[in-house]
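Peer 1: Predicted model, plus sequence, below.
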Amino acid sequence: MVFTEHPLRRGLVREMHMRRFAAVPAPCEIVQMVWVISEEQRAQEDRMLRSAPDGMDFAIDAESRHVSSSTNSGSLFIWEQHTEASTITAIIEPQARTGQQRLVDWMENWPGGVVRATRIFVEPSETDAERKLDDMAFSRDDLVSCHINESVRLWSDFELHEGYGRTLIAAGTAPPRDLGRIVQRLQELGNYRNMALLGFPLVREYGPRLDRLERQLAEYAQTLDDEVDSDDEALLDRLTRLSSEMAVIRVETGFRLGATRAYADIAADRLEKLGIQPIKGFQSLTDFTERRLLPAVRTCESFEARLNGLSERADGVIALLNTRIDTRIKAQNRDLLSSMESSLGIQLRLQHLIEGLSVIAATYYAVGLVAYLMKGADAFGDGFGADFAVALLVFPVMLAIYLFVRHQRVRILKTRDNNNSRANRGTRETKRAEKR
């Protein structure tokens, strides 16, 4: 190749050819089981495939998701791996019935849990199939019968007979390849239907918990509305625990509910492609499937919608409560700032009073020092008049000290204002940068 190949190309090509079903001859019997298998059981499944009976030889590697092989007795075995399950199928023609039981016993020991197991009996014509109806032991009240893709007819009561569901099919004019595709769609319809229904018991299990959470949320919302002076912190704690429980439920049910939607969509697609044609006097496959699958799927959808809606309402209540708490804190901060402002005003007036007293005290001591100097000078002079000079110096000294104290106070306040201006300018620049 001269072109550069995408690393996923060959895997995509394999994926397009992976789901091929073998041709189905008439008459034959098809045994199929769908096993739900955990990741821990995949290694055991791999060992199971490598110990296959009747000379089956599988080419299995790490990327194998679909393998098939013929047995020594002439049966065909097909294994297909899905996301959370595996499907194993045996197509047994009349001449291969001697080794049938050994093959089926091996299939019944597969790791995991069976979610669907069926036996399909294929006959060439409706006349041949009707001869076997009594042997099928179908329940007449629950019997489903209809035509599929015009020529193929189906009978089943979808009950369990010795652990297996039973289906009788008349091939009609459908050739083996076409019949194989029809049987594949029919089986996928039932398999995906059962896989979709796995979400229904989970919804029934968690439904009462969701009812309780809805009642609690309504109670908390009413408390928020009625009790203005309630303990908001305690209410917020209860709402947080409620939201946490809802988050746990969402995690525990999210995958299953999502899988239910996907499986139900695939089942609906397979049902449409089967081209069901009802037969008078019997319920059709469409009636049976829709009557049982749709209510369960819609219940799961309703549960998921309730859970999402409850989470949104809880978030709304928490947001309202947070708003009220923030408003209350802001009001408390405002009152605190007002109180601090009043205190600062009183402190400022006291400071001015102290400054005035300080001027008087400083004047007293300064004049006293000058008086001592004057008295000393008077002692050496001819009667300079020290007392008169001291009296004259009192007011100039007091004015000089007052001007000095005022100058220092103005300088300190100016420094504080400059610092505040720089801080406010930095805050505005930060906000503009955040907006950009």
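Peer 2: Here it is on my side, so go on.

Peer 1: switch to C-alpha atoms for all contacts and neighbour counts from now on
Peer 2: OK.

Peer 1: and after the host helix or strand of A90, which helix or strand comes next?
Peer 2: Taking DSSP states H and E as the criterion, the element that holds A90 is strand 85-92. Following the chain from strand 85-92 toward its C-terminal end, the next helix or strand by DSSP H and E is helix 100-108.

Peer 1: buried sites along that next one?
Peer 2: Using 16 or more other Cα atoms under 10 Å as the burial criterion, the residues of helix 100-108 that qualify are Q100, L103, M107.

Peer 1: what does the strand holding A90 contact?
Peer 2: Residues outside strand 85-92 that contact it (Cα atoms under 8 Å, 6 or more residues apart in numbering) are 24, 28-38, 74-81, 100, 107.

Peer 1: same thing but 7 Å
Peer 2: 28-37, 75-81 (Cα atoms under 7 Å, 6 or more residues apart in numbering).

Peer 1: now swap in stretch 235-244 and tell me
Peer 2: With contact meaning Cα under 7 Å, 6+ apart, stretch 235-244 is reached by L213, S311, A314, I318.

Peer 1: Using CSV, lay out those residues together with secondary structure, neighbour count and distance to M340.
Peer 2: Written out in CSV, the entries for the contacts of stretch 235-244 read as follows (DSSP: H, G, I helix; E, B strand; the rest coil; neighbours: other Cα atoms under 10 Å; distance: Cα to Cα, whole Å):
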residue, secondary structure, neighbour count, distance to M340
L213, helix, 19, 45
S311, helix, 20, 43
A314, helix, 23, 38
I318, helix, 21, 32
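
Peer 1: Which single one of those is nearest to A264?
Peer 2: Using Cα to Cα, the shortest approach to A264 within these belongs to S311, at 25.2 Å.

Peer 1: that older thread, quick check on the contacts of strand 85-92: which are buried?
Peer 2: Burial by neighbour count, 16+ other Cα under 10 Å: within those this picks out 28-37, 75-81.

Peer 1: Just those: which are in strands?
Peer 2: Counting by DSSP state E, the members of the buried ones among the contacts of strand 85-92 that fall within strands are 28-36, 76-81.

Peer 1: Give me the three-state assignment for the residue with the largest distance to the centre of the chain.
Peer 2: Most distant residue from the mean C-alpha position of the chain: D382, 106.2 Å away (Cα atoms, centre = their mean). Classification of D382 by DSSP: H, G, I helix; E, B strand; the rest coil places it in coil.

Peer 1: give the contact list for L285.
Peer 2: V144, C146.

Peer 1: Comparison target, given below:
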Amino acid sequence: MSELDDLLEATPAALPFAEHPLRQAILAEVHARPFVPIHGEWQILQYAFMVDQDQKHAERQALSMFTGEHSDEASEHYLHHAFEGYSLRWEQHSEFSTYAIEKPLKAALSDDWTISSSLFAEGKLSLPGELIAAVQLTVKTAASPLSEDLFEEFDAASLSVSEVIEGRATLVTDFRANEDGIVSFLLLDHGLSPLELGATVRRVLELETYKTLSLLGLYEARKQQVIVSRIESELVQITSQLRSSGSAKPQSLAQNEELLSDLSSLAADLEASAMESLFRFGATRAYSDIVRRRLETLGEASVSGYDMIGRFLNRRLAPAMQTCRAIEERQANLSRKLTRAVGLLRARVDVELERQNRDLLSSMDQRAKFQLRLQQTVEGLSIAAISYYVISLIGYALKGAKTLGSPIDPTVGMAASVPLVVGVLWYFLRKLKAAH
């Protein structure tokens, strides 16, 4: 026996490792929405509702109470429950939930049972949100060649027919909503296995749902187009003012600051607009990619005399997706232009501020020179005034000494003390000024 065999025998059934907290959830996610095998003729009616994050938990609790099933971590976003005569399949996605009722075709044709009349109208389930898509798929067993009477219920102007799954099924639709607001599909089974039929049914339902969701981006693009066009127009006006002010008399600092405030306001509006449409445009790209992948998986082939489903969708989806991409590009380009304009105007404001600072410094320098001259004048006057008082005191002293018999004449003594007093005062004031 090899060392590898010894190691395998020694390894217990449960791995003796610390497990990542999300490992089991990831393993369960691969099987979260399994294909349900279908055999025979069926009618499936599916509604898709936009659901907020706050509504998701309440929606799951209501379904658990309705079906009597309690969800675990592996199935909290998916439920498939069989009732008497029909089954309910519920799926919760990032921003919408789908409710699909599956009934045998004979039972479905014998009554007018619908999701809305039997689940929501009777109060068994509360409406989770706003309806965004409704699709009815009828599965029939039919042999080739096809007869045109199978297509009588569809609008001939938009009728699309494709062979799918290597020609072993035919898919028919006109993408038009009937009086009940439901888009009808017809799937003719030419020999699919139950699992293949279940997978095809799932993909057809997703095709209509994701097609509708992807087109939400078109209307967001139209909404953002108005905002982007307004910002572009205002930016042109501001840049025109910048150009005219550069070639003619320079604008004042206040005018430049006003233009800078206007540009900053436009930049804020553009960023808010871009953030508002960021999720929808991203979701549109994802939904459009899912539609493309579902069509690739179905493996369409043309039916003589009819338009293909994929070709019909591409004629309508491709311009919508291009519009969304164009608006995103305009937002990005406009953001760069606004950044350059703000930088240019900010540089102009900085230059104007530097010019004002230079003038202010020059004015302060001139004022300092005046103050120095004034100070020098005051110093001279101060020396003269102090000298006058000192010499006066000396004169009083000499007069008193004369009275006591001093031979020095007071007038001569005062005159002789003038140079000495002035020199000493000048010397001490210079020393004091140097010390300060």
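Peer 2: It's in. A quick note: this is a predicted structure, and the numbers were derived from the prediction, not measured.

Peer 1: TM-score for the pair, please.
Peer 2: Structural agreement between the overlaid chains, expressed as a TM-score with TM-score structural alignment, normalised by the length of structure 1, amounts to 0.85; 407 aligned residues with a Cα RMSD of 2.5 Å.

Peer 1: before we move on, the earlier item: which among the contacts of stretch 235-244 of structure 1 gets closest to R250 of structure 1?
Peer 2: In terms of Cα to Cα, no member of these lies closer to R250 of structure 1 than S311, at 9.6 Å.

Peer 1: Alignment lookup: that closest one to structure 2.
Peer 2: Residue correspondence, TM-score structural alignment: S311 of structure 1 in this structure matches S335 in structure 2.

Peer 1: One more: D211 of structure 1?
Peer 2: Following TM-score structural alignment, the counterpart assigned to D211 of structure 1 within structure 2 is S229.

Peer 1: Quick one: neighbours of its match, just the number.
Peer 2: Around S229 of structure 2 there are 14 other residues, counting by other Cα atoms under 10 Å.

Peer 1: Name the helix or strand for it, please.
Peer 2: Counting by DSSP H and E, S229 of structure 2 is found in helix 216-247.

Peer 1: need the next SSE after that helix, C-terminal direction.
Peer 2: Next along the chain after helix 216-247 of structure 2, taking DSSP H and E as the criterion, comes helix 253-298.

Peer 1: Could you pull out the strands in the stretch 51-200 of structure 1 for me?
Peer 2: All strands of the stretch 51-200 of structure 1, identified by DSSP state E, counting those that start in this stretch, fall at 66-70, 76-81, 85-92, 113-123, 144-148, 152-161, 164-170.

Peer 1: Find me the equivalent region of the last one in structure 2.
Peer 2: This means strand 164-170 of structure 1. When strand 164-170 of structure 1 is compared against structure 2 (TM-score structural alignment), it corresponds to residues 182-188.

Peer 1: Could you give the separation of that stretch from the chain centroid?
Peer 2: Per Cα atoms, centre = their mean, to the nearest Å, the displacement of stretch 182-188 of structure 2 from the mean C-alpha position of its chain is 36 Å.

Peer 1: cool, and stretch 328-337 of structure 2?
Peer 2: What separates the centre of stretch 328-337 of structure 2 from the centre of its chain is 14 Å, taken as Cα atoms, centre = their mean.

Peer 1: ok, and what's touching it?
Peer 2: The set of residues external to stretch 328-337 of structure 2 that reach it, using Cα under 7 Å, 6+ apart, is V228, A274.

Peer 1: Can you list the buried residues in it?
Peer 2: For stretch 328-337 of structure 2, the neighbour count (16+ other Cα under 10 Å) marks E328, R330, Q331, L334, S335 as buried.

Peer 1: between those, which is closest to P319 of structure 2?
Peer 2: When these are ranked by distance to P319 of structure 2 (Cα to Cα), E328 comes first, at 14.2 Å.

Peer 1: Quick check: the gap between L186 of structure 2 and E208 of structure 2.
Peer 2: Separation of L186 of structure 2 from E208 of structure 2 (Cα to Cα, to the nearest Å): 13 Å.

Peer 1: My error: substitute T297 of structure 2 in the last question.
Peer 2: Taken as Cα to Cα, the span from T297 of structure 2 to E208 of structure 2 is 15 Å.

Peer 1: higher neighbour count, those two?
Peer 2: Applying other Cα under 10 Å to T297 of structure 2 and E208 shows that E208 carries more neighbours, namely 21 against 13.

Peer 1: what residue of structure 1 matches up with that one?
Peer 2: Alignment of E208 of structure 2 against structure 1 is given by TM-score structural alignment, with G190 as its counterpart.

Peer 1: Number of residues surrounding the residue nearest to its match when sequence neighbours are not counted?
Peer 2: Using Cα to Cα, 6 or more residues apart in numbering and skipping residues adjacent in sequence, the residue nearest G190 of structure 1 is A267, 7.5 Å away. Here the count is done by other Cα under 10 Å, and A267 of structure 1 has 26 residues near it.

Peer 1: residues in contact with A267 of structure 1?
Peer 2: Remark: with contacts taken as Cα under 7 Å, 6+ apart, A267 of structure 1 is in contact with L189, Y192, R193.

Peer 1: now do V394 of structure 1
Peer 2: Counting by Cα under 7 Å, 6+ apart, V394 of structure 1 makes contact with T363, V367.

Peer 1: Looking for the alignment partner of it in structure 2.
Peer 2: So, by TM-score structural alignment, V394 of structure 1 is matched to V418.

Peer 1: how far away is the corresponding residue of structure 2 for E245 of structure 1 from Q331 of structure 2?
Peer 2: Using TM-score structural alignment as the criterion, E245 of structure 1 maps onto D269 of structure 2. Between D269 of structure 2 and Q331 of structure 2 the computed distance is 11 Å (Cα to Cα).

Peer 1: One more: L215 of structure 2?
Peer 2: Taking Cα to Cα as the criterion, L215 of structure 2 is separated from Q331 of structure 2 by 20 Å.

Peer 1: So what's the residue count around L345 of structure 2?
Peer 2: Count around L345 of structure 2 with other Cα under 10 Å applied: 18.

Peer 1: Now check structure 1 for the residue matching it.
Peer 2: Following TM-score structural alignment, the counterpart assigned to L345 of structure 2 within structure 1 is L321.

Peer 1: returning to what we had before: want to throw the contacts of stretch 235-244 of structure 1 into JSON lines with distance to L293 of structure 1?
Peer 2: Formatted as JSON lines, the entries for the contacts of stretch 235-244 of structure 1 read as follows, by distance: Cα to Cα, whole Å:
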{"residue": "L213", "distance to L293 of structure 1": "28"}
{"residue": "S311", "distance to L293 of structure 1": "27"}
{"residue": "A314", "distance to L293 of structure 1": "32"}
{"residue": "I318", "distance to L293 of structure 1": "38"}
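
Peer 1: Spell out which helix or strand contains the closest residue to M414 of structure 2 other than its chain neighbours, please.
Peer 2: Sequence neighbours aside, G395 is the residue nearest to M414 of structure 2 in space, at 5.5 Å (criterion: Cα to Cα, 6+ apart). Remark: G395 of structure 2 resides in helix 309-403, with elements defined by DSSP H and E.
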